[in-house]
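**Student:** Below is the sequence, then the predicted model.
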Amino acid sequence: MTRTVYLNGDWVDETEARVSIFDRGFLFADAIYEVTAVVGGKLVDYAGHAARLKRSLAALDIPMPVSEEALLTLHREIVARNALSDGGVYLQISRGAEDRDFLYSDALRPTFVMFTQARAVLDNPKWKTGIFVVTMPEGRWVNRQIKTVQLLYSSLAKMEAKRQGADDVLFTEDGVITEAGSSNAHIVTKDGTLVTRALSNALLHGITRASILDLARAAQIRVEERGFTVDEAKNAAEVFLTSASAFVMPVVAIDGQPVGNGKPGPLTARIRDLYIEDRLANAI
């Protein structure tokens, strides 16, 4: 069964969707994307993703192709058209298409696409086992706070991690961890403090990251926003990653060295439970 996708105002079968070879998203990675989780047919943390989409588009001076109200309607409609119960909605907006040139016209019409991906969001087997990660030097562009489709370095790094028998990668820069291949990184110190890097252009301003920090503070969990080194992570009580697709994912080994007792930690599980309970209650 094929999916129905959204393309520039039209609903079409995925096999019929076509984007110009001159689209700047294809030629220059001149595009923004967002992914919103869907559980029980409802959108999780939607407001945060919609707000970040606006910020990313503004940073690249790409006009928003639809109103805020229409954007929410499109998300709900694509979920309904594809009878999506659990999974995610992928959205991508490029600057548009014109003959290849580094300079671009201010009159370009953005290319706007959406599609769904089905998956068992609340039945992730890795939550029980945890994942293995390896460290690699940071090699992405400096404006990582903008959610662009420039994901080649992350893709290559994840493939190298897989070749090494790991599940993901932690990027390092100037002696500290920036983030993982496609998610934010956090540690729990031996005194129970949740530590995550402060927001800057060095890392994506994760929506799940922001949510779990709010929930942790409300639950009286100590939170520090600061950089942390690879050695701090390897010697932490717990390490976990956050993203819209995996929510809160425990890390049980870094570069072959076990984290804590080598098993998913209790605070990681508690934070994930808090996130799921709160965000599902407020899903739209």
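**Tutor:** Good, I have the coordinates.
**Student:** From now on I want contacts and neighbour counts done on CA atoms only, so please keep to that.
**Tutor:** Fine.
**Student:** Let me know the secondary structure of residue 262.
**Tutor:** What DSSP: H, G, I helix; E, B strand; the rest coil gives for residue 262 is coil.
**Student:** What distance do you get for it to residue 164?
**Tutor:** Separation of residue 262 from residue 164 (C-alpha to C-alpha, to the nearest Å): 18 Å.
**Student:** Show me which of those two is the more surrounded one.
**Tutor:** residue 262 (18 against 14; other C-alpha atoms under 10 Å).
**Student:** Counting neighbours, what do you get for residue 67?
**Tutor:** Using other C-alpha under 10 Å: residue 67 sits among 9 other residues.
**Student:** and the comparison structure, right after this:
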Amino acid sequence: MTRTVYVNGDYLPETEAKVSIFDRAFLMADGVYEVTSVLGGKLIDFEGHAKRLQRSLDELDMPSPCTMDELLEIHRELVKINEIDEGMVYLQVTRGAPDDRDFVFPDPELVKPTLVLFTQNKPGLADNPVAKKGIKVISIEDVRWGRRDIKTVQLLYPSMGKMMAKKAGADDAWMVEDGFVTEGTSNNAYFIKGNKIVTRALSNDILHGITRAAVLRFAKESQMEVEERNFTIEEAQQADEAFITSASTFVMPVVEIDGVSLGGGVPGPRAARLREIYLEESRKVAV
């Protein structure tokens, strides 16, 4: 079945969707994106993703292509047209397509931003069997640019990191800078020691995860202690449990870090419970 996608005001078959070769996302990685999960045909944490999108646009002095209400309607229409029960909606905004390649930003009065959205159908997203066995991660050097808090389309190094993990027989990688873990290739990283969750504090060094914010809120409501600080791979290896969060994985247990097994190599009870709580509570307020 051919998907219907959205490009600059039009709903089109994916085979007919086109963007200029001069679009600055293609030439300069000058674009931002968001991914919103869909469960039961409804959007999870849409408001959080919309607010982060606006923040990314503001940080890059990039105009917004539409209002957030219009964006919500586009999301809902794509979910409806493509009959998505469980899956994701990918959104990308770029600075647009000027007449030619140039490092200088084009005049926003003359060049309008490009807006593209498409869906991904992922049956069984919530009941992902991987969550029952956990994932293995390796550590790699973090050599990305300094503004990881802006969700840009500069994803080459995260892609390379996932390939490094695959080559090493692992599932993902945690990036390390100056001896401390920043985040995963496409997720935030955590470990649990006793009743305490430890994760890196928000800054320009990591993405301000929407799922991260919700999970930490639910953890505090469940009487777990949360400590936001720098931590090392060695410290995480000595933990009781570890996990990652993202819009597509929700809460995913980590059972091995650089070859060191955690919790006997099986997901721990606290990470598993946080996943249950997140899914349960998020479904209640989905739009």
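**Tutor:** Good, I have the coordinates. Here the structure is a predicted model, which means the values were calculated and not measured.
**Student:** Give me the TM-score for this pair.
**Tutor:** Remark: TM-score between the superposed chains equals 0.98 [TM-score structural alignment, normalised by the length of structure 1]; 283 aligned residues with a C-alpha RMSD of 0.7 Å.
**Student:** Which residue ranges of the stretch 1-150 of structure 2 form helices?
**Tutor:** 24-28, 46-59, 68-81, 130-133 (DSSP state H, counting those that start in this stretch).
**Student:** Residue 246 of structure 2 maps to what in structure 1?
**Tutor:** Counting by TM-score structural alignment, residue 246 of structure 2 corresponds to residue 243 in structure 1.
**Student:** What residue, apart from its backbone neighbours, is nearest that match spatially?
**Tutor:** Nearest non-adjacent residue to residue 243 of structure 1, counting by C-alpha to C-alpha, 6 or more residues apart in numbering: residue 183, 5.1 Å away.
**Student:** what residues are up against the one you found?
**Tutor:** Taking C-alpha atoms under 8 Å, 6 or more residues apart in numbering, we find residue 183 of structure 1 in contact with 206, 241, 242, 243.
**Student:** swap the cut-off to 10 Å and go again
**Tutor:** 168-170, 203-206, 208-209, 240-249 (C-alpha atoms under 10 Å, 6 or more residues apart in numbering).
**Student:** What does it correspond to in structure 2?
**Tutor:** By TM-score structural alignment, residue 183 of structure 1 lines up with residue 187.
**Student:** Also residue 280 of structure 1?
**Tutor:** Match for residue 280 of structure 1 (TM-score structural alignment): residue 283.
**Student:** Residue 250 is in contact with residue 260 of structure 1, correct?
**Tutor:** No - with contact defined as C-alpha atoms under 10 Å, residue 260 of structure 1 does not reach residue 250; the gap is 11.3 Å.
**Student:** What segments of the stretch 51-200 of structure 1 are strands?
**Tutor:** Applying DSSP state E, counting those that start in this stretch to the stretch 51-200 of structure 1 gives strands spanning 87-94, 111-118, 131-137, 168-173, 176-180, 184-188, 194-196.
**Student:** Give the aligned range of the shortest one in structure 2.
**Tutor:** By that I understand strand 194-196 of structure 1. Strand 194-196 of structure 1 maps onto residues 197-199 of structure 2, going by TM-score structural alignment.
**Student:** Could you pull out the buried residues of the helix or strand hosting residue 276 of structure 2?
**Tutor:** Per DSSP states H and E, residue 276 of structure 2 falls inside helix 269-284. For helix 269-284 of structure 2, the neighbour count (16 or more other C-alpha atoms under 10 Å) marks 270, 271, 272, 274, 275, 277, 278, 279, 282, 283 as buried.
**Student:** quick revisit: redo the strands of the stretch 51-200 of structure 1 as TSV? Include mean neighbour count and distance to residue 59 of structure 1.
**Tutor:** Formatted as TSV, the strands of the stretch 51-200 of structure 1 follow (neighbours: other C-alpha atoms under 10 Å; distance: least, C-alpha to C-alpha, whole Å):
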stretch	mean neighbour count	distance to residue 59 of structure 1
strand 87-94	22	13
strand 111-118	20	17
strand 131-137	20	26
strand 168-173	22	23
strand 176-180	25	21
strand 184-188	26	21
strand 194-196	22	24
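**Student:** So which of these is nearest residue 74 of structure 1?
**Tutor:** strand 111-118 (8.7 Å; C-alpha to C-alpha).
**Student:** what residue of structure 2 matches up with residue 166 of structure 1?
**Tutor:** Residue pairing (TM-score structural alignment): residue 166 of structure 1 is matched to residue 170 of structure 2.
**Student:** since we're on residue 195 of structure 2, how many residues are nearby?
**Tutor:** Using other C-alpha under 10 Å, residue 195 of structure 2 is surrounded by 12 other residues.
**Student:** Could you report the separation of the closest residue to it other than its chain neighbours from residue 215 of structure 2?
**Tutor:** The shortest distance from residue 195 of structure 2 to any non-neighbouring residue, by C-alpha to C-alpha, 6+ apart, is to residue 224 (5.5 Å). As judged by C-alpha to C-alpha, residue 224 of structure 2 and residue 215 of structure 2 stand 11 Å apart.
**Student:** Same question for residue 199 of structure 2.
**Tutor:** Applying C-alpha to C-alpha, the value for residue 199 of structure 2 to residue 215 of structure 2 is 12 Å.
**Student:** Over to residue 225 of structure 2?
**Tutor:** For residue 225 of structure 2, the distance to residue 215 of structure 2 - C-alpha to C-alpha - is 12 Å.
**Student:** who has more neighbours, the two?
**Tutor:** residue 215 (21 against 16).
**Student:** mind listing what the residue of structure 1 positioned farthest from its centre touches?
**Tutor:** Most distant residue from the mean C-alpha position of structure 1: residue 99, 31.3 Å away (C-alpha atoms, centre = their mean). Applying C-alpha under 10 Å, 6+ apart to residue 99 of structure 1 gives the contacts 21, 22, 23, 24.
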